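Trainee: I would like the atomic coordinates for the input below:
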Amino acid sequence: MFKNKISLIVILFSYLFAQNIDPVYTGSFGSVTINNQVYNQFSLRPELIFGKVGLGLDLYFYFDQDGNLYDENWNFSSSKDVYKTLVDKIYYLRLGVPSDDLYFRVGSLPSITLGNGSLVNGYSNIMDYPRVRRTGINFNYNFQNFKLQFVHSDLKEAREPGLFALGGSFEYVKNIDFSFSLVIDPNQRKGLLDSDRDGYPDFVEPDYANDSSQWHVNETFINMLNEFCDSEESDCQGMIEAAESEMENYSNLLDLNDKNQVAGISLGLTYNLNNRMKLFSEFSQLSGETLNPYNPETEFDNYNSFDDRLGFGFIPIGFIAEWDKVTLSLDLRQNSENYLFNYWDQNYDHTRAMVVQKDGSNVVITKEDKLYIYGKSKGANLSITSNFLKIFQLEMMYQYMNGDKWDNSINDYKSDQNSTFYTKLDIDTSIIQKVRIAEIFYQQSYSDKPFSFKPDENTLFGYNIGVEMADNMVLILKGRKSYVFENDGFRPVKTTQIETQVIF
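Mentor: Predicted coordinates for the structure are as follows:
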């Protein structure tokens, strides 16, 4: 029955999209680690194009050492699970290209920027791929002088994606465009990994991370008591109530029902000097509440006077120039307390919610919770994209901000740097024999020394390398490294994927 359902899906998509065209099929095999268990991986990735419509599927299968299929990704037990299973297999579905009046893409979203990027800048929903597969949507519609954009980062979490945004722009007067964006993350805690999708993150249920029917050891005890005890026995009922109470207290202690919503709005103006150069200005405001860093018992006055509402950012003037091989952007910017530019950045799905160890216990901290660290700041932002002599594609962004920043050693704010550096290098592999892919990127955000390579939760490093092994066969190595706080320091979280890709 299971094999019949998979075959039906493949045949249906092939029939709808593959008429009168030659589809491209690639396959891969390798290994993947899920919850510390190694699985053999096999995947088939057909790409089908019909006119302006393009479809890429990702049909993947994981087998353990005994040959048993890991079926969490092929779950047809309910309508909700069927929906998530089908959406999960879409790597992309697109109509047209971004420059068309009507364009949309469902699936992977490599880079999303809204307006001039003060809120959403370079957001990507594929940083954890294939460990976490998100299926987003980017929809653009242009009519007359109005441009509309809608973004949803993960249709599998339809009600609680990391990024849910609506943006638009129109020509206010000749050569002057007005733009806006509305952004929300309804539940930052959804950023915690939940392999079995039962509502309890893996760190809460490490022994049941892949068992959607159980999250706490007491459930086994309760089921045993219900099976062997008489419902009228007071001792049994007392033990059941005590076990249920312990589970409830544990859940309340972790604040699992606290969604911690954060939202933002931006308004901007752009003056087009000519086809290559423009001036811009943008204002953005975050909505939510951060933590109060002061002790209510020993620092009563500071605690009561602290404003935990999120703040705003302002770009009074910016300049963008585009040439054939170089794009340059430079702006001045400033912000109030409890605010960060580029809140939804490339690393957002990692920093959205984190589990840290504090006083021997696991505590969930969201990105919003830590905004109290950042006080008033002023600075500038420079970004460059260049195709250097057709040898490599370089992307670089440096944001320098100086102002107040929380210092735990003095338990107060002091003047400090708060800067961000991002760079990506994509080498033209046509000049290197046998190499098909060569990419590397590095990001260090909101740091006093972004070039010191001192890792924290805002550090992200990655690479993609592909080497041709034979005709139509490429060995691909993908690596990602981020960091989480543990005890007194930051521990690296490494993800490495090795696979052999075959083009049929």
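
Trainee: C-alpha from now on. contacts and neighbour counts both.
Mentor: Will do.

Trainee: what sits against the most centrally placed residue in the chain?
Mentor: With distances taken as C-alpha atoms, centre = their mean, the residue of the chain nearest its centroid is Asp349 (3.0 Å). By C-alpha atoms under 8 Å, 6 or more residues apart in numbering, Asp349 lies in contact with Asn125, Met127, Gly162, Gly191.

Trainee: tally of neighbours for the nearest residue to the first one once chain neighbours are set aside?
Mentor: Read it as Asn125. Spatial nearest neighbour of Asn125, excluding adjacent residues (C-alpha to C-alpha, 6 or more residues apart in numbering): Leu109 at 5.6 Å. Leu109 has 24 neighbours, counted by other C-alpha atoms under 10 Å.

Trainee: before we move on, what about the one 4 residues further on?
Mentor: Residues lying near Thr113 (other C-alpha under 10 Å) number 18.

Trainee: would you do the same for the sequence below? I want to compare the two.
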Amino acid sequence: MGMRWSWVVVLFMSAVLLFAETAKVRYMIGEVRVKRAGQQGNWEALTLQTDLQEKDVVRTGPEAYCEIELPDGSVVKVLQNSMMELRNFPKAQNEKEEIFTSLGKFFFMVKKALQRKFVVSTPVAVAAIRGTEFMLVTQGKQTKLLVREGLVEFGDLQGVNRVQVASGQKSLLQFGSPPEPPSALSEAEKKALDKIAGEQKGIKKKTPKKKMKQTPAPAPSGNIEKTPPPPPKPAPEAKPPQEEKPQPRSMKKGGGVNTGVSIGAVTIDGKLYNQIGLRPEFSIGKLGVALDLSLYIDDQGNIRKENWDSARDIFEKIYYVRWGHHGDPLYVKVGAVDNYRLGFGILMNHYSNTVEYPNVIRTGLEFGLQGDRMGFDAMINNFSELTNGGGLLAGRFTYRALGKLTLGASVVYDRNQYKTLKDRDGDGVPDYLDPFPDDKNYAIDSDGDGIPDEDDPDRDGNGFTDNAEWLINHGYDSTYINDDAYKADPENWALTHLKPEPFNINKAKDKAQFALALDASYPIVNMKYLQLTTYAQWANFPYNNGWGITAPGFWAKFAFINAYAEYRIFSKHFLPEYFNTTYELERAVFRTSDTLGVIEPVSKRKLLDNVNEQLKGFVVGADFNLFNFLIFGAEYQNMSKSNLRIRTFRSTLDLNTSFIPKINRAGAYYYQNNARELFKKTEGTILGYRIEYEISPGASLLVDFRQTYRDLNGDGKISGPGETVKTTNIQTVIRF
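Mentor: Here you go, the predicted model:
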């Protein structure tokens, strides 16, 4: 019986893989990104032969270009600074195929079909086609149509005002007005359309040896005097920007290799290093591989050995190995875990294992299976930690039960939260508390003279011998002890003069954390230009006896604007989004013991006990596109009861650098999670910025700054030396 069901599962997954309607990336240059269906603000780098699903959104950056083959064989050319949504793939011959172009320039080569209708929508217009070649220019409240071949029905969204635009004609539609009567294309426009049509990759031309130039296809001239401003880069989630991933520049069909070289300086553990990095990436179909081969050289010319002295370090040179993409029937990625989320985020939201990169390099796993009604996702934060008694593991199962009602269950388990603390020699004592962090045989130096207590005849540093064991091991008689206090009461003397046994990560109590969550969601409105989903969540921390409820919650999407709002109720010992962007910084922190007055690590699980009130409140958030110049994203949570307030604030700002000469990207972020006092420095706070200046085509200067905090002296304040951690990366990036 078990074997038979195994074959059923295999056949089911094979059918999903074979018959799923997908679009293919045929050719691309420059920076092209995709936002997967249902993902909020999470943009991934697009690679050649990427499978694109229904509702995916594709955008191109400056000097970028992409060709996409749709399921019916039609081709869309996405020119620079453009964005479109693959709105509908037909499931039957008589269904329509629809593309939504929000901003930019697009050239369509539509395959003829007897029954199927091909529709292109914009914020103000609709074009219906059955086999033709045409171009759309979408800019704000107007859309321009230029037809090279065939016939296009062009009109407003209501379908009230329409015109028939034939070969060699054009029309313009502005919001609130009917489309202009068709008029003839200028000679310059005809030539430009012919050039774009002729540069389609994959079509054999009469001169097959001629190679396409590595520049984006030009736009028609004539009446289109100005290139429409590009869409602003979507606001990233409230997280630190990750190490620059290599972007495809030019690849041949079926796969390719591209490489980036960086030369600059970076701060690691408070020390400045020169950096030389080689970042090759290649893709073959669904397989993608990216390496991070970086050398960090100090002012003496020595290579930082911590990055190359073990087999684990060699394994960490893999930035990622990927098969497919999130949302595909099968998705596997080994390497960097970025912006990971479970369900609607009440347990895990925006988690990243690269928050301390390059100080700490973690190699994790993302895994996903997606069927027609069921789905499964899993995540591991760090393989090295998993094999050393730790590891953060997360999983989620979803099931579409009745109609559009979707149910989900999530589980997160952290085997040892203290494993986030550095322990170079592996003796279990965190480096910050270990006077001998590179020698696993020693961990105590009571008088601070640099000699371990085991080898120190005078352990308290008062000038008298007090170590009988040391005397015996070195051939002396114990009568040489001349410390009167020690001789009077050795046990009491040890308690008052020697440091206690140090904290050991592996023997600690309250080191594990376990959490589970259930959720349900239902789409209330699912229209072309408006989507509204309601949802509810419940989560529980069994070790802390804490629970939280979100009901109701609403998520809305209008065009490319996302907004959400939730009402929340929490019991004692519960915090939302517990596993978040700064989780690796908060898993274990240092606090001063009330009884002994010594600094000891405390797990995030134990700190939940300090939340001793039942809380009620709300969270709201949205991404705003302001005048097509910048995108501002923000989230605010306010939970309170009596004198206790728990608040979260996230803010991101990205500029549309097309308006700024020589600037390839510019953005900043601030993130503070579950703080009792907003904008006060805490270990749950992270801020930074990134700016990239173009030196020449293919070369740019990148400045990447990130600031985090560690309360090393355990006084509950961020003020001591080394407690503000600044990571600055300045490098010249060359892509070829």
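
Trainee: so after superposing, what's the score?
Mentor: Taking TM-score structural alignment, normalised by the length of the first structure as the basis, the two superposed chains have a TM-score of 0.79; 443 aligned residues with a C-alpha RMSD of 3.3 Å.

Trainee: on that earlier part again, the residue nearest to the centre of the first structure pairs with which position in the second structure?
Mentor: Using TM-score structural alignment as the criterion, Asp349 of the first structure maps onto Glu584 of the second structure.

Trainee: before we move on, what about Phe143 of the first structure?
Mentor: By TM-score structural alignment, Phe143 of the first structure lines up with Gly371 in the second structure.

Trainee: what residues sit buried inside stretch 163-181 of the first structure?
Mentor: 163-171, 176-181 (16 or more other C-alpha atoms under 10 Å).

Trainee: which one of those is nearest to Ile432 of the first structure?
Mentor: Ile432 of the first structure has its nearest neighbour among those in Leu163, at 38.3 Å by C-alpha to C-alpha.

Trainee: against Gly311 of the first structure, how distant is the closest one?
Mentor: As judged by C-alpha to C-alpha, to the nearest Å, Leu163 of the first structure and Gly311 of the first structure stand 19 Å apart.

Trainee: swap in Tyr398 of the first structure?
Mentor: Relative to Gly311 of the first structure, Tyr398 of the first structure is positioned 22 Å away (C-alpha to C-alpha).

Trainee: Lys376 of the first structure - how many residues pack around it?
Mentor: For Lys376 of the first structure, using other C-alpha under 10 Å, the count is 19.

Trainee: these two touch, right, it and Arg333?
Mentor: No. Counting by C-alpha atoms under 8 Å, Lys376 of the first structure stays clear of Arg333, with 11.2 Å between them.

Trainee: looks to me like Tyr432 of the second structure is in a helix.
Mentor: Yes. Assigned with DSSP: H, G, I helix; E, B strand; the rest coil, Tyr432 of the second structure falls within a helix.

Trainee: which residue lines up with it in the first structure?
Mentor: So Tyr432 of the second structure corresponds to Phe203, using TM-score structural alignment.

Trainee: contacting residues for that match?
Mentor: Neighbouring residues of Phe203 of the first structure by C-alpha under 8 Å, 6+ apart: Val355.

Trainee: quick one: buried residues of stretch 35-53 of the first structure?
Mentor: So for stretch 35-53 of the first structure, counting by 16+ other C-alpha under 10 Å, buried means 39-50, 53.

Trainee: and those residues as a markdown table, adding secondary structure and distance to Asp258 of the first structure?
Mentor: Formatted as a markdown table, the buried residues of stretch 35-53 of the first structure follow (DSSP: H, G, I helix; E, B strand; the rest coil; distance: C-alpha to C-alpha, whole Å):
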| residue | secondary structure | distance to Asp258 of the first structure |
| --- | --- | --- |
| Tyr39 | strand | 34 |
| Asn40 | strand | 37 |
| Gln41 | strand | 36 |
| Phe42 | strand | 38 |
| Ser43 | strand | 38 |
| Leu44 | strand | 39 |
| Arg45 | strand | 39 |
| Pro46 | strand | 41 |
| Glu47 | strand | 41 |
| Leu48 | strand | 43 |
| Ile49 | strand | 44 |
| Phe50 | strand | 45 |
| Val53 | strand | 41 |
